[in-house]
Structures are given as structure tokens and as C-alpha cells.
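In: mind folding the following:
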Amino acid sequence: MFVRPLLRFWPDLRSRIGVYVLVLVLTLLATGIQLIIPVITGYIIDGPIAHKDLSALWLPVFGVLIIGLAEAVGMWARRMIVAPVVSTWEVTWRSRLFDRLQYTSVAIHDSWESGQLLSRAVNDLSQLRRFFAFGLPFLVSTPIVLAVGTVMLVIMQPVFGLIMIIMAVPAIIAVAVFEKHYRDTSRRSQDTMGEVTTDVEESIQGIRILKSFGRSPWAAERFSEISARLKSLEIRKAKLDSWLWSVLLLLPTLAQAAIVAVGTWGVIEGWTTIGTVVAAVTISMVLRMPIEMLGFLLADALMALTAAGRYWEVIDIRHDITDADGGVDDAPEVGRYSGKLRFDDVDFHFADTERLTLQGLDLTIEPGQTLALVGATGSGKTTLASLVPRLQDVTAGRVSIDDVDIRDMPVNELRHLVSVSFEDPILFSTSVAENVEMGAPGASEDEIWEALEIAAAKDFVSRLPDGLDTQVGEQGLSLSGGQRQRLALARAVIGRPRVLVLDDPLSAVDVDTEDRVQRALREILPDSTTLIIAHRPSTAALADVVAVLDEGRISALGTHEELLESSKLYRELMGASAKAEAHAHPGTQSSAQTTTSTQSQEGGRS
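Out: Take a look at the predicted model:
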């Protein structure tokens, strides 16, 4: 059933169905009451005018005035009542869609263009609001008005009704042909609008790259190509509209001409009156507007149907990252864990390929221990890090904290225990304080400053115009890359997580700042288990243990100094400085072992 996407909104409509039925009645009243005026006009012609009785004219004139007033009041009341109802529905649907996106896995988000999601959340829901406010009430009332008008013509003179019925046959055929072609074109047009939104968003976010490489003409050409496709689809919609409108405009005109011709003949032959003919012609003129509107209403309904289908495509996305019972508890109880993080025979591949990114991976990070993960580009480091907070789920094997499979934990309990900071920091267009507090809702100002100090961000934040209240702008682009990374790190550490996952979070800062941050983490968060993706020798050297990831497996494990001695791949990954260090300190292995032993006795963190 092709209208099913619209019918699925029934549970929301049902809660206000009484009010909405009133809207439908008022719409029918405002459009249908005009049919009485032609009857009154015919009465005036055949009555007071034919009999030259002026005194009998006042009552029908007063009736016309009352009808006009009732029509105006009905239209005003309809608008006043329907606006808050449909606006409430729009907010409900938009909130539902936004909520759905919040619980949808990262993998699914990655498979969608952001512009397609934006166009559904903005354009499609606005289309649905307009349809339920205007399109649907008139789409329901228009056929009723046409049917009532035709019945009135049959009662006045059966031949006049027959003319309108004959006119309806080609109109129905035209509507059926139009619906088939317009629905497909409307879907393609709205999908292309999503592409336009994506392209604009990418161009705005990547404006520095486009300008730096002088690629603005290329971006403009690409945008023009997408816009040209959208233009061709909109032109096709306009052409389809024009054909339907032409048919719907022509048929009532032919019907009016036929009624005038037949009616004139009837008056001459004596089987009808002038008043009846005038009334019939006037009714056909009143019906002309609903018939003409039918083309617009049908196009609006088809666009709303497409918008509804696109909306439900998002709502129907299956939640694949959930609690064990299939739901997601927003406020679960958070248990006490020491933070032992373990990967047992983990396999992982992305949904669009069978090639394993991680295979047979085994790794254990003891409570309070810092492990640096190194590997070549594409070896699966970021993928492995994303498994810990369940941004992705393992294909096989398991990830556990204190020997509890993280899939058996409530998702939000896990994300209270695990905090993440990525190489590409995402900040929100709000204040510094609110961005940092996101990692621990309700944190005090002192706690925010402490987190900023750990992340070596306290000095630059204190120099900002409004300090903690400084607005960072969209995605924090008013700050430098290093400043954004440090704020993102402060957000990760403010909640004192049991497990801290750092995906090269300080790549945009200097080595000295990185060293200060690493030492602050050791001193202030000594009990946090830390998995850090490292590209610098300095980062790896500060870790308790270093793991080398190669082709989805851990190929080497040891301290920085041990791996410099024993792993050729590690030396290659760490670069020339690491090789020079290995040759300059051939006896570092024993000292490293001593250091590791001392750290173990002190609880894993120095």
C-alpha cells in the first residue's frame, strides 16, 4: 500500500484526533458553504427578479452575507487551531529522528551522507508539517465538495450532473498517470536535495582546504553539476504539474460551456429556467477552484508521501549497539571496576567487506597500566580503540573489563567507565566550560580547571576573552588545532574514567607539552587504565608497555626500549630518531626491565 508511510503517523495523530477532525470540518465548511450561494442566486432570479418583488430580496441577500461571514470565520478558525497541533507533531517527529540518530551506531552514521540526514530532519519534516496543516484537510474536503456539487447539479437538472460526471472520467485518468510519474520524480528530487545539502556542508567545513589548494573553482563546478541535476528534476516536476493543471483547467471550462449551451437550449424549449441555468453555471464555477487545486494538492501529497518514506527509513534503522536486553538504559547503575581491559581472540571487519581488519587479536592491559599501541597506517589502531566504548562491536571474540564482556554491560554504564579522546577533536558551538563539562555533567568549575590543567590547556583558556565562558564557534574552529585537542582531552579526563582511550590526542602539540600532559595523567589519574595510540617515540617511551599492531594482530609486546632492541618493525615505525636511540643505548633493555619491575611494585603507574 503506497500510502503506508503516511498511515504510520496515526499513533501521533490519534492523540489529537478530536482537534484535527474539527480542523477537517472547518475546512469542509469554509470550502463547501460557497455551494449555497449559487442556489440563492438562482432563487433570486426565478423569484424576486422574475416577479419584480423587491421585498423578497432582502432575506436571500442577508443569507449570502451570513454565508460569506461563516466562510471567513471558518478559514480563520481552521488556521488558528491547526497551527499549534501540526507544529507539535513536527517537533515530536524531529525529536524522534534526532533521538534515533543518537542511538545509531557509528558504522551506520558513516554509511549515510550527512546532507541526506539533514534534509530529512529539516526539509522533509517541514513538508510533512505543511501537508498535515493544509494539504490533507483540503485533500479530504475537496472530493466531498465536488461530490456534493455534482449531486446538487443532478437535483437541479440531471443532465447538468451528467455533464460533470462525464468531465470527471478524463480527470481521473490524468490524475492516475500523473501520480505514477510524479512520485518517482519527487523521490529523486528530494534525494538530490540531500546531495546539495551534503555538498554545501562539506564546502563550508573544508573551506580552508579549498582555498589553500586553489580548488574553489572545482568545488563550484561540482556544486553546479549537482544543482543542474536538481534543476532538471524540478523542471520535470513542473512539466508534469503543467500537464495536469492544463487538463484540470480545461475540463471545468468545457463543462461550463456545455452547461451554458444545454441550459440555453433548455430555457428555449421550456424544460428548465434561467435561474436554474445560472445556478448550475455558478456551481460549476465554484467547483472549478477545488478541481484546479486538486493538481496542487496531489503534488503536495506525493511530496509528503516521499518525505514520510525518507523519514521512516531513518526511524527504521536497527539499533545494533544496545544493552543485552535489546534496549538502551539512559541512566544505568555504574558498578565498581578495577579497569583490567582485555581483548580475547578478537576479529573485526566492516559491514561492507569480509576482509578482516583485526584477526585473532589478544591483548591485556592491567589496571592502572598505560599501553601505547603503534602500527602502520591502516593496521587497525583506530578500529581497535573504537571497540572499547562500543562505537563498533567485534565480529568474533570479545572485549572485557574485569573479565565482564562489555556487550553484557549496559551501553551507558560502559561509557561512564570508558572515556575517549580522538586525534580529530570535535567541539560543539558552545562555551569552553560546557564542552569540557560534557565529559562529566554537573562538574564544578574547580573540576573543569583541574581537567584543563591536566590537558595543559589552563594557560591558554585563562587568556581567552571570557575564560571558561568563551564561545569556541562551530566545531571549535576559532581555536588552533592543538588547543582543540587539549580541550577534547580535558573533556575525556574530567570524569576520572576507569579506562581512558586516547587516539593520538596530542598530535598537534609540541613534544614538551605532550610530555607535561603524560606526566600529569600519571600523577592525577594513577588508577586509570590507558590505551593510547602513539606515533611518536616520545609518546611510546612514556608508556608502561608498547604493543605493535601489524595486519590486525599484535606482533610484538614490550617496553619502548625492549622493542627498539628486538623489533625491526617497531624501529621502522618509530623512525630515524628511534633507530639512533637504539644504537646509542645498547644496554637499555636491562634498565627498562628494572624500571618496569619497579612500576609493577608501585601499582602500575609512576
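In: contacts and neighbour counts: CA atoms only from here.
Out: Noted.
In: show me where the stretch 501-606 of the chain has its helices.
Out: For the stretch 501-606 of the chain, helices defined by DSSP state H, counting those that start in this stretch occupy the ranges 511-524, 537-541, 560-566, 568-574, 576-584, 588-601.
In: of all the ones you listed, which one is nearest residue 449?
Out: Within the helices of the stretch 501-606 of the chain, the stretch nearest residue 449 is helix 511-524; the backing value is 13.3 Å (Cα to Cα).
In: what is that closest one packed up against?
Out: Other helices and strands packing on helix 511-524, by 3 or more Cα pairs under 8 Å, 6 or more residues apart in numbering; DSSP states H and E, are helix 445-454, helix 537-541.
In: go with 7 Å
Out: helix 445-454 (3 or more Cα pairs under 7 Å, 6 or more residues apart in numbering; DSSP states H and E).
In: report the buried residues of the helix it packs on.
Out: Under the neighbour-count criterion of 16 or more other Cα atoms under 10 Å, helix 445-454 has 447, 448, 449, 450, 451, 452, 453, 454 buried.
In: quick check: angle from it to helix 511-524?
Out: Put simply, helix 445-454 runs at 130 degrees to helix 511-524, going by axes from the mean of the first three to the mean of the last three Cα atoms, to 10 degrees.
In: in the protein, which helix is the longest?
Out: Ranked by residue count and defined by DSSP state H, the top helix of the chain is helix 216-269.
In: SS state for residue 293?
Out: Residue 293 falls in the helix class when you classify it by DSSP: H, G, I helix; E, B strand; the rest coil.
In: ok so, going back, for residue 222, state which of the buried residues of helix 445-454 is nearest.
Out: Residue 222 has its nearest neighbour among these in residue 452, at 42.0 Å by Cα to Cα.
In: any idea how far residue 444 is from that closest one?
Out: Using Cα to Cα, to the nearest Å, we find residue 452 at a distance of 13 Å from residue 444.
In: next: residue 354.
Out: 47 Å.
In: then residue 98?
Out: Distance from residue 98 to residue 444, by Cα to Cα: 29 Å.
In: how far does stretch 90-97 sit from its chain's centre?
Out: With Cα atoms, centre = their mean, to the nearest Å as the basis, stretch 90-97 stands 10 Å off its chain's centre.
In: now the second one, please; I'll put the structures next to each other:
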Amino acid sequence: MLWKLLVRYLQPQRRLLIAVVVFQLAQSIASLYLPTLNADIIDLGVATGDTGYILRVGSLMLLITLLQIGCAVTAVYFGAKAAMGMGRDLRGAIFTRVGGFSEQEVTRFGPASLITRSTNDVQQVQQLVLMSATLMVAAPMLSIGGVVMAVRQDAQLSWLIAVSVPALLLGVGVIISRMVPLFRLMQLRIDAVNRVLREQLAGIRVVRAFVREDLETERFAGANADVTDTALRAGRLMALAFPVVMLVLNVSSVAVIWFGSFRIEDGSMQVGTLVAFLSYLLQILMSVMMATFMAVMIPRAAVSADRIGEVLETESSVRPPVNPVVFTADTSHGTARGELEMRDVGFAYPGAERPVLSGISFTAAAGKTTAVIGSTGSGKTTLVNLMPRLFDATSGSVMIGGVDVRELHPDLLWGHIGLVPQRPYLFSGTVRSNLLYGKPDATEEELWHALATAQAEDFVREMEGGLDAPVSQGGTNVSGGQRQRLAIARALVKRPELYIFDDSFSSLDTATDARLRQALHRDTAGATLVIIAQRVSSIMDADQILVLDGGRIVGRGTHSELLESSETYREIVSSQLAAEEAA
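Out: Next comes the predicted model:
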């Protein structure tokens, strides 16, 4: 997967990579030429006392060194630019893919893991590209060129290269093979740290309310200790690699000097040649060392690439149609665009023994309010998720405007729906930026009208800045009721044909709830309203009430009709009335 990922996302950076290769080749040639010039200075300048020769060749060496430095810096610059560009494109690809996931895929991966994959894992692959451009490209040039130049200096000592290089590869290779599983384990444990931290930050109120700070501290300490332990085990192996490399380098250097001294003594080799051969041997071994250290990075980057590839290759279970249908008189067959119909709909989660919903059939007509009520676990939230196609029904059909939602392009479908989720979410920014989320070109008058309908105008006017008042991430700087009303206003600004309120009035007091429902009835005339509720008082005026129990509709009708015909509804009503009377 690593190679596939690199080929695909480095393709746009190919010009930069070509520049890296050219400049690394130039600096490698310069590096390989310097020991030969040094040998000439020793043999033809120092040995003969020719100061002029020493100055001339020394000046040439200085110029070549400056050229080498310039080429190396330029190569690193282009390499860094290519690596950063690839990282940007890769993060963008992950974000785009995750943005197309249904709830099912997001739940399978988990938010913490998706965040790690788009940050830490991308960084590992990006770092590999950067270090490859800095070290790996030059390593084969220096090692192959070093062998050629060393043999030119003295072929009889070349057997030392044949011994030293395999010894270095063997020693470092054994260490690397033990590091691969540790790197894989480390990424999993980083996921665990992110998951624990995310849970604690999101649930900080619950943690404090139940005085569980000590327990959560222990949980984080455990996850943190696991990461540290894995990192230390990998670090110890990495620390062992350096002494192994230095041992091979030092033994090889001693061997060259030892055997070279005998050749100098019998006159078959000059001192400058020995120094040059030693320099080339060290260049070769250093190149092999750089390549092996890069090999240490490859397993970790490969693990990260596998995790990234898993996300990029995962297809959403909710796929856009090949030939999407648009709303026309022919496709709608006279049905209003906002009309919602479910025909014998069923849904089961993958691997589940029993379906969550089965045999769901009803029509929510335009201009009417359809309410859904039921006990916890009756399938209300799953039913809501099927309407905007966050999930696909496993059986039956969900129709909007007379068209199966699976035949509509998601953008067109979602453009006709205004969803207020059970847990309203506000984005960091301002009140204005949140309200404009569904309709960027809405006027200020439209924003205030939506706020007035949602019973949010008064508190927004009291906020410092009004529409430009700051909103923190998740809307944590406003109360739960205010957050719900702002989310309702956001949906109203959009002016869709179908409104879905998923228990969106639960944080409102009874008086505000009543005023809001009255305003909604006036402001959304002609649109289809679907209200999911726990509180009977929120749905008593609905034109149609569906009673869910065990994933099936066990009652339907108006409030008065259900009081006579549905025992389940009567139980819900009586339990809430008893609670209100007791209060």
C-alpha cells in the first residue's frame, strides 16, 4: 500500500522530484570527486613539497565543496516542498473520503482513529518522503560511485568492501525486523490515547458530576503508559542500531589502515591513495547506514500507509446513484417535493441478529405535521437517519417527493431537507456564520426572522455583538436550550420542503415549546414537518402521530384517536401526566 500511495500522490510533484534527483546527483558527484583531489594533494603536493599545487587543488576542492553544499541545500528544499505538497493532497483525500462516509463507516472506524489517520499517519508518510529526498536518493549514488572510485584507487583492498557492507546490512536488518511489529502496535496505542482523551474532553461534565476524575486519570495514564512502553521498546532497538553501525565502521577503518600499511610498505600503494580509499569506504558505509536508517522509517510509514489506504479504499454504504433523478412533474407524479413516504421499510445493522426496524409504512404529507413517539430503543433515531439517507434501508423504500432517495443525488436530497439533530451542534465562529451554514446568501432580515420563529431572537440580541457574537466549538458558551433554538433557526433559514426535528424541543421549557410550535406552524406552512419526540405535549397538535415499539408502528392517528385505540400510547401519556402531577 505504501508504494501505491506514494506513486499516486507524488505524481503531481514529479517536477520537484526530478529536481531533487538532479541536485542530489550533482552533490554526490562532487562528494565522490573530493577524496581523489585530496589524494593528489597528499601524493603530488605534500610528498613533493609543491605548495603551489596544494593551493591550486585546495582552491578547487573549496569550490567543489561550496557547489556540493549548494546542491544539497537545493535538493532538500525541493524535497521538503514535494513532501509537504503530498501531505496536503493526502489529508485532502482523506477528508473528502470521510466526508462521503455514512454513519455506518464513521462508527466503524471511530472519530479518534480517523483523526489519527489524517494527522499522525499522514505525517509518518510525509516524513518518509522528506527523508528519502534528503538521504535515500543520494545513498545509492554515493555507495555505487564509492565502490567504483575505491576500486580505481586500489582493487586489491576492495574485498574489505565486500565484507563490511553485508556485515552492516545483516546487523541493522535483524534490528529492523524486530521493530516492524512495534511500530504497528504504536499506531494502535496512539489511537487509544486519542480515543480516551476525546471521551474525557467531550464528557467532562459527566466526569465531574460523578466525581470520576481519578478514574479517568488512571484510564489516560494506562493508555499513555502503553504508548510510552511501546515507544521505549522501539527506541531501545533503534539505540542498538547506532553502536552496531559504529562497530562496523571502526573495524572496517582499522582493517583498511592495517592492510593498506603493508601495501605502502612494499611500495605498491601511496599514502594519498590509502586515505582516498578509506574515505570512499566510509562514504559507502555511511550511505548504507543512511539507507538502513531509512529502512527503519519504512516499516512505520508502511503501517501508516496501510491505515490510510484502509480509509481511502472504503466505499460508503450510501453511494450516489449513477444516473441521479431530478425533481420534475414526471418523476414526482403530482407528489409534493417535501412529501415523505416509507414503504415497508426495514433496517438491520451489519451482523445484528434482529432488525432495528421492520415493516415501517407511512406517508408524511406536505403542509402537515407527522410526529413519531416511542420508548427508548424503539428505533426512532434509526428512523430519522433513514430519511436524509444517512443510512440506506436494508428493505423497502424511502420516498421523498415521489422519488426513492437512493435515486436522488445526495446534494439534491439534502438540499430539500432541514434536519435538527437530537444533539444540536454549533460550529466555532459566530451566530451569523452558523445560521448561514445552510443558506450562505441569506439576508440579515431572513436571519432575524428565523431567530424570531425559533424563539431565539431575544437572547441573541442580548449577546454582545448580536449576530456577530462569538460561538465556541460545539456551542459550549450557550445553554442547551439556546443551542437547540439556534439549530432550529439554522434549519429555518434554509427554507427546505421537509423539516425533521429529532427530539429538538427536549431542552425547552413548556411555555417556550408551545410558542415555538405555534410559530413553526405559521412559518413552515406548505412544508412537511416530521417531529420525533419524547414529550407528549410537543406532539399533541400533530396531524398524524406514529407510535413506535420494538421497531414497528403499533399505533397511528391523532392524539385523541390514539388515546382510544393504542394501549402503548396511553401508557406513555399516563406516565408523563403522572410525572407532571407529581411535580
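In: sorry, back to before: which one of residue 354 and residue 444 of structure 1 has more residues nearby?
Out: A count of neighbours by other Cα atoms under 10 Å puts residue 444 above the other of residue 354 of structure 1 and residue 444, at 12 against 9.
In: which one in structure 2 is aligned with that one?
Out: Counting by TM-score structural alignment, residue 444 of structure 1 corresponds to residue 443 in structure 2.
In: now do residue 189 of structure 1
Out: Under the alignment (TM-score structural alignment), residue 189 of structure 1 maps onto residue 186 of structure 2.
In: mean deviation, the helix or strand encompassing its match versus structure 1?
Out: Residue 186 of structure 2 is part of helix 159-202, with elements assigned from DSSP states H and E. For helix 159-202 of structure 2, the mean deviation from structure 1 after alignment is 2.0 Å (mean Cα distance after the TM-score superposition for structure 1).
In: and that helix, how far from the chain's centre?
Out: With Cα atoms, centre = their mean, you get 22 Å for helix 159-202 of structure 2.
In: same deal with stretch 184-204 of structure 2?
Out: Distance of stretch 184-204 of structure 2 from the chain centroid (Cα atoms, centre = their mean) equals 14 Å.
In: what does stretch 157-175 of structure 2 give?
Out: Distance, stretch centre to chain centre, for stretch 157-175 of structure 2: 41 Å (Cα atoms, centre = their mean).
In: what's the closest non-adjacent residue to the residue sitting nearest the centre point of structure 1?
Out: Of all residues in structure 1, the one closest to the mean position by Cα atoms, centre = their mean is residue 117, 3.7 Å from it. In space, and not counting its chain neighbours, residue 117 of structure 1 is closest to residue 194: 7.5 Å by Cα to Cα, 6 or more residues apart in numbering.
In: that neighbour touches residue 115, doesn't it?
Out: Yes: when contacts are counted by Cα atoms under 7 Å, residue 194 of structure 1 is listed as touching residue 115 (4.9 Å).
In: which residues does residue 32 of structure 1 contact?
Out: residue 145 (Cα atoms under 7 Å, 6 or more residues apart in numbering).
In: which one in structure 2 is aligned with residue 45 of structure 1?
Out: In structure 2, the residue matched to residue 45 of structure 1 (TM-score structural alignment) is residue 42.
In: what number of residues lie near its match?
Out: For residue 42 of structure 2, the neighbour count with other Cα under 10 Å is 20.
In: same thing with the one 4 residues further on?
Out: If you count neighbours by other Cα under 10 Å, residue 46 of structure 2 ends up with 15.
In: now swap in residue 302 of structure 1 and tell me
Out: For residue 302 of structure 1, using other Cα under 10 Å, the count is 22.
In: per the alignment, it pairs with which residue of structure 2?
Out: By TM-score structural alignment, residue 302 of structure 1 lines up with residue 299.
In: and for residue 497 of structure 1?
Out: Here residue 497 of structure 1 is matched to residue 496 in structure 2, going by TM-score structural alignment.
In: where does its match land in three-state SS?
Out: Applying three-state DSSP to residue 496 of structure 2 yields a three-state assignment of coil.
In: swap in residue 159 of structure 1?
Out: Taking three-state DSSP as the rule, one finds residue 159 of structure 1 in the helix state.
In: quick revisit: quick one: map the residue nearest to the centre of structure 1 onto structure 2.
Out: That one, residue 117 of structure 1, aligns with residue 114 by TM-score structural alignment.
In: what helix or strand is its match on?
Out: With DSSP H and E as the criterion, residue 114 of structure 2 is inside helix 111-116.
In: what range in structure 2 matches stretch 71-88 of structure 1?
Out: Matched against structure 2 by TM-score structural alignment, stretch 71-88 of structure 1 falls on residues 68-85.
In: would you mind listing the buried residues in the matching stretch?
Out: Buried residues in stretch 68-85 of structure 2, defined by neighbour count with 16+ other Cα under 10 Å: 68, 71-85.
In: over to stretch 470-482 of structure 1?
Out: Of all the residues in stretch 470-482 of structure 1, those buried under the rule 16+ other Cα under 10 Å are 470, 471, 472, 476, 477, 481, 482.
In: again, but for stretch 245-261 of structure 1
Out: Using 16+ other Cα under 10 Å as the test for burial, stretch 245-261 of structure 1 gives 245, 247, 248, 249, 251, 252, 255, 256, 258, 259, 260.
In: among the residues you listed, which pair sits farthest apart?
Out: 245 and 260, at 23.0 Å, using Cα to Cα across these.
In: I'd like the next helix or strand past whichever helix or strand residue 125 of structure 1 is part of.
Out: Assessed by DSSP H and E, residue 125 of structure 1 sits inside helix 125-130. Per DSSP H and E, helix 125-130 of structure 1 leads on to helix 136-156 as the next helix or strand towards the C-terminus.
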